[in-house]
Structures are given as C-alpha cells and as structure tokens.
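**Q** just to be clear, the model below is a prediction. Sequence and coordinates:
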Amino acid sequence: MHNDDLSRFFSENMAVDGELSFQQWEGKVLDFAQRVSRGNCKGLALVSSGGTSVPLEMNAVRFVTNFSTGSRGAGLVEDLVVREWACILLHSESAQLPFRRVMDNMDTERFFTELMAPEKSSAVASIVGTYSKYKTRLLLVPYRTVVDYLYLLRLITVAVCHRAECLRTMPMVLLAAAAVSDYFIPRTLLSEHKISSNDGMTVHFSCVPKVLNVLSDIWHTADCDVSRLFVTFKLETHDEMLETKALKNLTLYNCDLVVANKLQEYKERVVMYWRDTPGSPTVLQRPPNGSIESLIVDCILRRIECDATGGGRS
C-alpha cells in the first residue's frame, strides 16, 4: 500500500467530524515534542498498545474486537520514562495504562482498602511517586476502532518525523505493539442503526490495509543524523510459524527489529529478530524479579547507544 491509497482508505471509512476531531492531536503532539525537547529527555518513543475494534453498525452497538490487555505497551512505557525517555502512548480505550494499571489490577477489596487508608501501602506509594515524577514525559492518545488507530498512528508518525523540527537531534523509536484487526467492514456496507437480533447474521469482512510499510517509509526518511528504530511485534501460537512470520515482517515492512513471542508465554519469553542479523535472534527470558518489557527496552537502548557511539551493531 502507498500513502495515497491509505489517504483514500481513510476518506472512505471515516466520518468527516471524526477526522476533524482527530486532527487536534497533531497540535498536541507538536506541543509535547517542544516541551520534552527542552528538557533532559534522552529520546522519544511512540508506542501503540491494546486491541482494535471493528464496528458492525454506524451507530455502533456491536463490535468485533481483536483483544489485547495492553500490558506489553504499558510496561514498555513505564520502563522508558524512568530511563529519561519521553513517550507517546497510542492506546485503546480499554487498554491497561502505565502506572495506573497497578490499581486497576487490584481486586475490589484491596482497591477500596487502599482508597480509604490514611497512608498508602509501600507498593501504591511507590507507583504514585514514580508517576508524579515522570508524568510530564508521557502523552496518552486514546482510540477505539481499527480505522481510528491507523489514522492516528500515521498522523503522529508524520508529526514527530517530519513536522517537529525540535526532534531532529533526538533518538526515536516506534514500538508498534497494538493488536491490529486483520478484517473490517467498509463504511458503505455498515447498517446505519442497530442490527436486529431476530435472525441469524452473516457478515462479510474486507481485509484491513497493511500500513507498516507506509509508516516505515515515513519513519526512515526523516531528515536526521540520529538513530530511528522501527520495531514491530509478532504473536503466534506455533514456534515454526512465529519464526517464519517474524523474518517475513523484517523484509516486508523494512523493520529494524521484530519482537516475536508465542501467546502461551508472552509474559515470560520473547525472541528478538534484528534486520542486520536475522539468522541470529536474541532470546530473552523474564528474570524472577523483573519484567520481560525491561529486557526488551535494555536491548533497544543498547542498540541506540551503540549507533550513537559508532560502535557497530551487535
């Protein structure tokens, strides 16, 4: 797909008022870029996280959702901001959010106990303190549907790569960790109102356009002399299929890195396929008292530091 084809896809599948409301985010992203560029940030990360929904009606009541908790993206952002990176998190409305997820994951009894306690527990006090310290380095951008997601992802990518002059000397990484729907229903075929539940339903879906190559071109053609990494994530349920598709994505979408994992062990183990050494992937295993996201960030920041010092890639 080319950029012009993607623009046509948006014009055919977005309401005019929806597109206008999303355009406000360009100004917010540029303001955020100005602010963090004047601070002591070591780089900027654009992270996408969570699932994507496909509405079955224009006035949508029913959706088909590619589900994801968003824990991967939230963990990556938490780890990046404490390492003095600024983060733009493009997240589904239902995704876990950085730092806040600690409270969201509590059961009801503990949540209200924490809420009513005169003094917070050490775990909650620590996370509140960390959030308060680093919240100015974080911009949250919500979305609901797969069309919303693709539109905002392109808008933000163009803004940080080609319109934010203040970022030209700052390393950047795009971490596309959202679970993107493969299928959708074109707007012209949607029922305007709620579909009747009196009868069975047969639905025909069209393929969602593959946009990673467009985004990769935008990311890699930015006029800068610093590291710009384009990272995608691949989830499968079978080892052989996982490796095959991860290697395919490296070439097909011109990725610098594909982070691959099986659904059954996504919190425990990932395999890192770098574009320059595809035949020698790096396996990361979660340590007993750490997170797999922290190891992923370690690998990426080491690569960026290596690029900056001219030490070659390893």
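**A** Arrived safely.
**Q** contacts, neighbours, all on C-alpha from now
**A** OK.
**Q** wait, is residue 64 part of a strand?
**A** Yes: Residue 64: assigned to a strand according to DSSP: H, G, I helix; E, B strand; the rest coil.
**Q** roughly how far apart are it and residue 182?
**A** As judged by CA to CA, to the nearest Å, residue 64 and residue 182 stand 11 Å apart.
**Q** which SS state does the most centrally placed residue in the chain fall under?
**A** By CA atoms, centre = their mean, the chain has its centre lying nearest to residue 48, at 1.1 Å. Look at residue 48: counting by three-state DSSP, its state is strand.
**Q** quick one: residues contacting it.
**A** Residue 48 makes contacts with 73, 89, 90, 91, 153, 175, 176, 177, 178, as judged by CA atoms under 8 Å, 6 or more residues apart in numbering.
**Q** structure two is appended below for comparative analysis:
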Amino acid sequence: MDTENRTETLEAQVKAFFDSAPPLHNSHEITQKLNQFIQRNSSSSENGEARRIVCVTSGGTTAPLEQRCVRYVDNFSSGHRGATSTEYFLKAGYAVIFLYRRGSFQPFCRSLPEDPLLECFEPTNDLNIQVRKDYSKAVKSAIVDHHIAVAGGHLLKLPFSTIFEYLQMLQIIGTSTRCIGPRAMFYLAAAVSDYYVPWKDMVEHKIQSGSHLLDVKLVQVPKMLSVLRKDWAPLAFCVSFKVLMVFVRH
C-alpha cells in the first residue's frame, strides 16, 4: 500500500510540474531533429550494427523566480564532465545527444583557453584575422573533431537554461529513444535543480527590492529518474551522479 501511495504521489507531482511548466517554444523542431538523428544512427554502421545512442546531459539548470526572468536560483556546473564524456562516447562509436546548459563547457574545447574567440585569434590587418600560433594546433583539432562529429550525423546538440526546459527536453528525448530499446543510454551529468517555483505562482516582472526580506516558496522538483526508467525509456541504460562533498579539517 505504501508503494502504491508513493507511486500515486510521484505521478501527481510529475503531472503538476509539467502542467505548470511554460511550453517549449520549439518542441516540434526538437522532436523532428531527434527523430531524424535516431533514424540516421539506427541504420547499420561500418561494422554492420546500428550505433548505440547516448543522451549526455551537462551543465546546471536554473529555477526562475519571475516569469520574465531577472532573478533565478542556479545549480552551478561547468559542464566539464558532460562535455569530456561526450568526446569519449564519440570515440567509442556512440552517437551522442548532447543536452547542455547554454554557456557551459563544450566538447573538444579542453585545450582552448577560457575565452577562445578573443584569445586564440589576432588581427592581421583591418579586414582579416588569423589563429595565433600558440593555439593553432588546438583550434584546428577542436574544429576538425567537432565538424566530423556534427557533419557525420553523430552529434546532436540541444541547449537548455531552465529546469522547465531541461525536463521537458529530457522527456522528449526519452520518449523518442524508446523505439530503439536497449541501444539507448542516458548519462545524466547535469546538475539539476532540487526546488523550483511553479510558473503560476511567479510574479510576471522583476521582484521589487523595496523590502528587507524576500519570502519565496519553493516546491520540490519530482524525482524524474524513476519516471525516465519506468515510463519514458524503460529499456535504456541509465547512469546518474551524486554530488560529492569533500570536507577537509585543518
């Protein structure tokens, strides 16, 4: 009975979350890209077998405090683990759906400086620029590897910012990959918000700063991993991570 009650409670929480979420503006486009990507990588590869497809999530989600968002609660993650893992999955022959936070670390950029556009290039005259000699090898490698993955149809990049975008897109990816069964994998390296403000409870515009105290009511984000494994992609292999806190005593 307790298990049934917990299941019903989770289902109600999941329904409440998606009912409250602002709809994705480009959900049709995302679904179309996913279907094309899955179909392309479901045909036989060089070894005569269809590629395995992994969804790598990367970076952290935000929980907006206003509908026209100015303030938000941010789950920080550089995205280094997800981006680096994407490179290794591609090298291992996987096709990768890279679901990443806008502005987070990108695949093939480990050898580049923090601001590659401004640091890796230099002007040669008033009209042209060139790669600085110190970075020429790293820039060429990053561009070539990225081009091969994307042009070859083995890397699909989908950006998100908010917890609403992330979970709606994860749901679309899960249901879209259900058709390939155990050839699908989810490598969940994103730092996902634990709490959020339901859309209907948010103020529309910027919260005014006249008061000394700000009282915000946050609701727990439903645990979607079990929903992913049970409903969205029941045959997929799932890998998730817990935040490791290390305390050092002096």
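**A** Everything's here; your move. Since we're looking at a predicted model, the values are computed, not measured.
**Q** put one on top of the other, what's the TM-score?
**A** Once superposed, chain against chain, the TM-score is 0.80 (TM-score structural alignment, normalised by the length of structure 2); 227 aligned residues with a CA RMSD of 2.6 Å.
**Q** picking that back up, keep only the contacts of residue 48 of structure 1 that stay in contact in structure 2.
**A** Contacts conserved in structure 2 for the contacts of residue 48 of structure 1, counting by both residues aligned by TM-score structural alignment, their matches' CA atoms under 8 Å: 73, 89, 90, 91, 175, 176, 177, 178.
**Q** give the equivalent position in structure 2 for the last one.
**A** Aligned against structure 2 by TM-score structural alignment, residue 178 of structure 1 finds its counterpart in residue 190.
**Q** and that match, how many neighbours?
**A** Using other CA atoms under 10 Å, residue 190 of structure 2 is surrounded by 25 other residues.
**Q** contact partners for it?
**A** Going by CA under 8 Å, 6+ apart, residue 190 of structure 2 touches 57, 58, 59, 60, 61, 77, 79, 82, 100.
**Q** with adjacent residues omitted, what lies nearest to it?
**A** residue 58 (4.2 Å; CA to CA, 6 or more residues apart in numbering).
**Q** wait, that neighbour sits on residue 100?
**A** Yes: the pair residue 58 of structure 2 and residue 100 passes the contact test of CA atoms under 8 Å, sitting 4.6 Å apart.
**Q** quick one: contacts for the aligned partner of residue 76 of structure 2 in structure 1?
**A** Alignment note (TM-score structural alignment): residue 76 of structure 2 maps to residue 67 of structure 1. Residue 67 of structure 1 sits next to 50, 51, 52, 179 when contact means CA under 8 Å, 6+ apart.
**Q** redo these as CSV? Include distance to residue 130 of structure 1 and secondary structure.
**A** Compiled in CSV, those are given as follows (distance: CA to CA, whole Å; DSSP: H, G, I helix; E, B strand; the rest coil):
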residue, distance to residue 130 of structure 1, secondary structure
50, 23, coil
51, 26, coil
52, 29, strand
179, 28, coil
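**Q** quick one: residue 121 of structure 1 and residue 103 of structure 1, what's the gap?
**A** 12 Å.
**Q** same question, residue 172 of structure 1
**A** In terms of CA to CA, residue 172 of structure 1 sits 30 Å off from residue 103 of structure 1.
**Q** look at those two and report which has more neighbours.
**A** The neighbour comparison of residue 172 of structure 1 against residue 103 (other CA under 10 Å) goes to residue 172, with 25 against 15.
**Q** quick one on the thing from earlier: ranking the contacts of residue 190 of structure 2 by neighbours, who comes first?
**A** Neighbour max across these (other CA under 10 Å) = residue 58, 32 neighbours.
**Q** what's the counterpart of that one in structure 1?
**A** By TM-score structural alignment, residue 58 of structure 2 lines up with residue 49.
**Q** ok, its match - contacts?
**A** Contacts for residue 49 of structure 1 (CA under 8 Å, 6+ apart) come out as 70-74, 89-92, 95, 176-179.
**Q** could you redo the last one with a cut-off of 6 Å?
**A** Taking CA atoms under 6 Å, 6 or more residues apart in numbering as the contact definition, residue 49 of structure 1 lies against 70, 73, 91, 177, 178.
**Q** which one of these is nearest to residue 193 of structure 1?
**A** residue 91 (27.1 Å; CA to CA).
**Q** need the counterpart of the closest one in structure 2.
**A** Match for residue 91 of structure 1 (TM-score structural alignment): residue 100.
**Q** and its match, that's in a helix?
**A** No: under three-state DSSP, residue 100 of structure 2 sits outside any helix and is assigned strand.
**Q** test my guess that it contacts residue 162.
**A** No: contact criterion CA atoms under 6 Å: residue 100 of structure 2 and residue 162 do not qualify, at 10.9 Å.
**Q** perfect, that will be all.
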